[in-house]
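Undergrad: Structure for the following, please:
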Amino acid sequence: MEHIIDLDRYPLHRPQSAAWHALVHHAKSGLARDGLFNLEGFMQPQALADVLGDVHPRMAVESFHHRRAHNIYFKDAVDGLAPDHPALKKVETANHTLCHDQMRGTALDEIYQWPEFATFLAAVMDKAQLYTMDDALAGLNVLEYRPGEALNWHFDRSIFTTTLLLQEASHGGLFEYAKDLRRDDDPNHAGIAELLAGRIAPTTLAQSAGTLNVFLGVNTAHRVSTVGPGTSRIVSVLSHYDTPGCAFTADEQMGFFGRVA
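TA: Okay, the predicted model is just below:
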C-alpha cells in the first residue's frame, strides 16, 4: 500500500505499534475537540493522479446526475413542526455520482478493501470491528460537484463519515459545518432555522486534495457550498459499519444512484 498511502506519515500497516497508537490518539483528539480529523497528504500524489485519470472520463459519460430539493432532515415531515416552519426550509442538492462497481481495481478500491484501513477506523471510533458494505453500489462512491452544484445543509444518518478529497474546486465547493447544532435531547429547531436563514456563520474547513477526513455529522449540520466557475470538487466516500452485511435497499439504490445492482 505504500504506493497509495503515505505510510511513513500514517503507519496503518503497523497496527499496535507506538506510531500507530500515536496516530489513533491524534485522530481521537480531533474528534473530541472538533468533531472531525484530517490526515493531509494521506494519498500519494501519483496514486491520486491515477485515480483522477480513471474518474474524469467515467464522470463525463457514466455518472448519475442526482438533483433534489429537500429540507435539512431529508424528511417530508418532522414531529412537532408545522410544514411552513423555517427549520423545514427547502434547499437543493446536486451532484454526479460514480458507484463502487465503477471503481473496482482502482487505488480507492484497494484502500476501501484493505483490512488495516478498517482496523484503524475501528480503533478511532472505539469499535471492536468495522466492515465494508455488502453492496455493489453503495460502499465506495465518488461524487463530483460541478459549477452551480452543491451538497446542501443536512445531518448524517451514520455516526461517522469517511471521505477522501480527490480534487479541489477552483471557487466555492467548501466544506462548512455548524458543530453540535442539535443534541439527542434537544432538536434546537430555532437554531436550525437561524442557520438556514444565514444568521449563524458556519465553520469552513480548508482541505487539499489527498486529504482523508473523518467527520461526526449526526448532530452537526454541514454542507458543501455551491461550486463556482472552473474546476469541480471531487470527493470519495468510503462507508463502513459495525455490523457485517449492510446494504442499501433497491429503493435506496435507485434514489441515490439511478439504478439497482
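
Undergrad: Please make it C-alpha for all contacts and neighbour counts, starting now.
TA: Will do.

Undergrad: Which other helices and strands does the helix or strand Ile234 falls within contact?
TA: Here Ile234 is covered by strand 233-238, with elements defined by DSSP states H and E. Applying 3 or more C-alpha pairs under 8 Å, 6 or more residues apart in numbering; DSSP states H and E, one finds that strand 233-238 makes contact with strand 140-145, strand 161-167.

Undergrad: Could you give the separation of that strand from the chain centroid?
TA: 7 Å (C-alpha atoms, centre = their mean, to the nearest Å).

Undergrad: just to revisit the earlier point, packed most tightly, which of the helices and strands packed on strand 233-238 would that be?
TA: strand 140-145 (a mean of 25; mean count of other C-alpha atoms under 10 Å).

Undergrad: which other helices and strands contact it?
TA: strand 91-98, strand 233-238.

Undergrad: excluding its backbone neighbours, what's nearest Val237?
TA: Spatial nearest neighbour of Val237, chain neighbours left out: Thr163 (4.5 Å); criterion: C-alpha to C-alpha, 6 or more residues apart in numbering.

Undergrad: Correct me if wrong: the one you found contacts Asn213.
TA: Yes. Contact status for Thr163 versus Asn213: in contact at 5.2 Å, counting by C-alpha atoms under 8 Å.

Undergrad: Here is the second sequence; please produce its structure so I can put it next to the first one:
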Amino acid sequence: MELALADIINLDKNPLNDGAFRKACKRTLDETGALVIKEFLKPALIPLLQQEGKDNQHLAYYTTNKHNVYLTENDDNHSDSHPKNRTVTSSKGCITTDQIPNNSVLHSLYDASEFRDFLCDVLGEQALYEYADPLSSINLHYADEGQELGWHYDNSSFAITLMVQSPREGGIFEYVKDARDADNGDMNYAMTGNILDGDIDTESLSMEPGTLVLFRGRNSMHRVTPTIGEQTRMLVVLAYNTQPNVSLSESARMTFFGRLK
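TA: Next up, the predicted model:
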C-alpha cells in the first residue's frame, strides 16, 4: 500500500512544500554543491528499512572494479602516472528496483509527486522521470567491511541518496568541491593528481540513518572510505532522469547489476 508523504518524511522539520524552505535548500546546494537534510525520514521507519535491507542482502550483486577517476578507459597518450591512467578500487553490493519489496516505503517516496516537485525546485530541473528499465531507479547499495568507493567524478549532474545504515567506523563520504570544470573543458589534471596523492584537504559529509543528501558530483571529486567493522553500510540511491523513457546503458547494467532485466 502506498504511504502518504506525511507518513514517510518528518515534515515538521522539513516542510517540502514551503517556498522559503525550498529556496534555502537550493541556495545551500548551489553554494556548496551538497545539501544534507538530517532527520529527513520519520524515525520509526529507519529500523524497518534496515531490516528490509538485511532481509534482501542475499539478493545483492557484488562487484569489485578497478577504474580511473573519470570512469573511462585509460589513455595511451599519457603516462602511467597521469590521472587518466591511475586506478582506484570500488567494491559494493547492490539490489535493484525490482528487488525492492513492492510494499517498501522506498517506492512510495520515490513515486511521490510532492517529493519530485521539491527535488525539481532545488535542482533547478523542469521535471524528473524514473528509468525506463526495471533495475535502475531505486538501488540499495551495501558496503561490507573493507568495501569502498574509489575517487571519481560523476557523469550525471546530480545524485540523490538516502542513508539507511551507517557502519560502526569508516564509510565516510569525502569530496573536493569544483576540482574541475568539465562543461568548460577545464579538467584540472594537476589538482586531480594532488587529490589522489592525498595532498589536498577534503571535506566530508555527516550522514546518520534517515539523512537525505543531494550532491553535485560532476565537477566535485569524491569517494567513500572503506567500511570498518561488521556493520554493513546501507545507502539508497534514488535515480531520476531529466528526460522520459531513458534506460541505463546495457554495459552499465551488466557492470553494476550483472543482468539486463
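
Undergrad: quick one: the helices in the stretch 51-200 of the first structure?
TA: 107-113, 115-124, 189-196 (DSSP state H, counting those that start in this stretch).

Undergrad: would you list those in JSON lines and tack on mean neighbour count?
TA: JSON lines is the format used below for the helices of the stretch 51-200 of the first structure (neighbours: other C-alpha atoms under 10 Å):
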{"stretch": "helix 107-113", "mean neighbour count": "19"}
{"stretch": "helix 115-124", "mean neighbour count": "19"}
{"stretch": "helix 189-196", "mean neighbour count": "17"}
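
Undergrad: Turn those into TSV, including distance to Glu252 of the first structure.
TA: Output for the helices of the stretch 51-200 of the first structure, formatted as TSV (distance: least, C-alpha to C-alpha, whole Å):
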stretch	distance to Glu252 of the first structure
helix 107-113	21
helix 115-124	24
helix 189-196	26
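
Undergrad: To Ser232 of the first structure, which of the ones you listed lies closest?
TA: helix 107-113 (18.9 Å; C-alpha to C-alpha).

Undergrad: how about the helices and strands packed on strand 233-238 of the first structure in CSV, adding distance to Phe256 of the first structure?
TA: Output for those, formatted as CSV (distance: least, C-alpha to C-alpha, whole Å):
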stretch, distance to Phe256 of the first structure
strand 140-145, 10
strand 161-167, 17
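
Undergrad: To Cys246 of the first structure, which of those lies closest?
TA: strand 140-145 (12.8 Å).

Undergrad: could you check the angle strand 91-98 makes with that closest one?
TA: Angle, strand 140-145 of the first structure to strand 91-98, by axes from the mean of the first three to the mean of the last three C-alpha atoms, to 10 degrees: 130 degrees.

Undergrad: check the fit of strand 140-145 of the first structure onto the second structure and give the mean distance.
TA: Mean deviation of strand 140-145 of the first structure relative to the second structure after superposition (mean C-alpha distance after the TM-score superposition for the first structure): 0.5 Å.

Undergrad: Where in the second structure does that strand fall?
TA: The alignment of strand 140-145 of the first structure onto the second structure (TM-score structural alignment) spans residues 138-143.

Undergrad: list the buried ones in the longest helix belonging to the second structure?
TA: Using DSSP state H, we find that the single longest helix of the second structure is helix 19-32. Neighbour-count burial for helix 19-32 of the second structure, with 16 or more other C-alpha atoms under 10 Å as criterion, is recorded at 21-22, 25-26, 29-30.

Undergrad: Report the angle between the strand holding Ile234 of the first structure and strand 140-145.
TA: Going by the same axes, to 10 degrees, strand 233-238 of the first structure makes 160 degrees with strand 140-145.

Undergrad: how about Leu174 of the first structure, what's its partner in the second structure?
TA: Checking with TM-score structural alignment, Leu174 of the first structure has Ile172 as its match.

Undergrad: I'd like to know how far the closest residue to Phe257 of the second structure other than its chain neighbours sits from Ile160 of the second structure.
TA: Nearest residue to Phe257 of the second structure, sequence neighbours excluded (C-alpha to C-alpha, 6+ apart): Tyr61, at 5.9 Å. Separation of Tyr61 of the second structure from Ile160 of the second structure (C-alpha to C-alpha, to the nearest Å) stands at 21 Å.

Undergrad: Check Asn68 of the second structure too.
TA: For Asn68 of the second structure, the distance to Ile160 of the second structure - C-alpha to C-alpha - is 23 Å.
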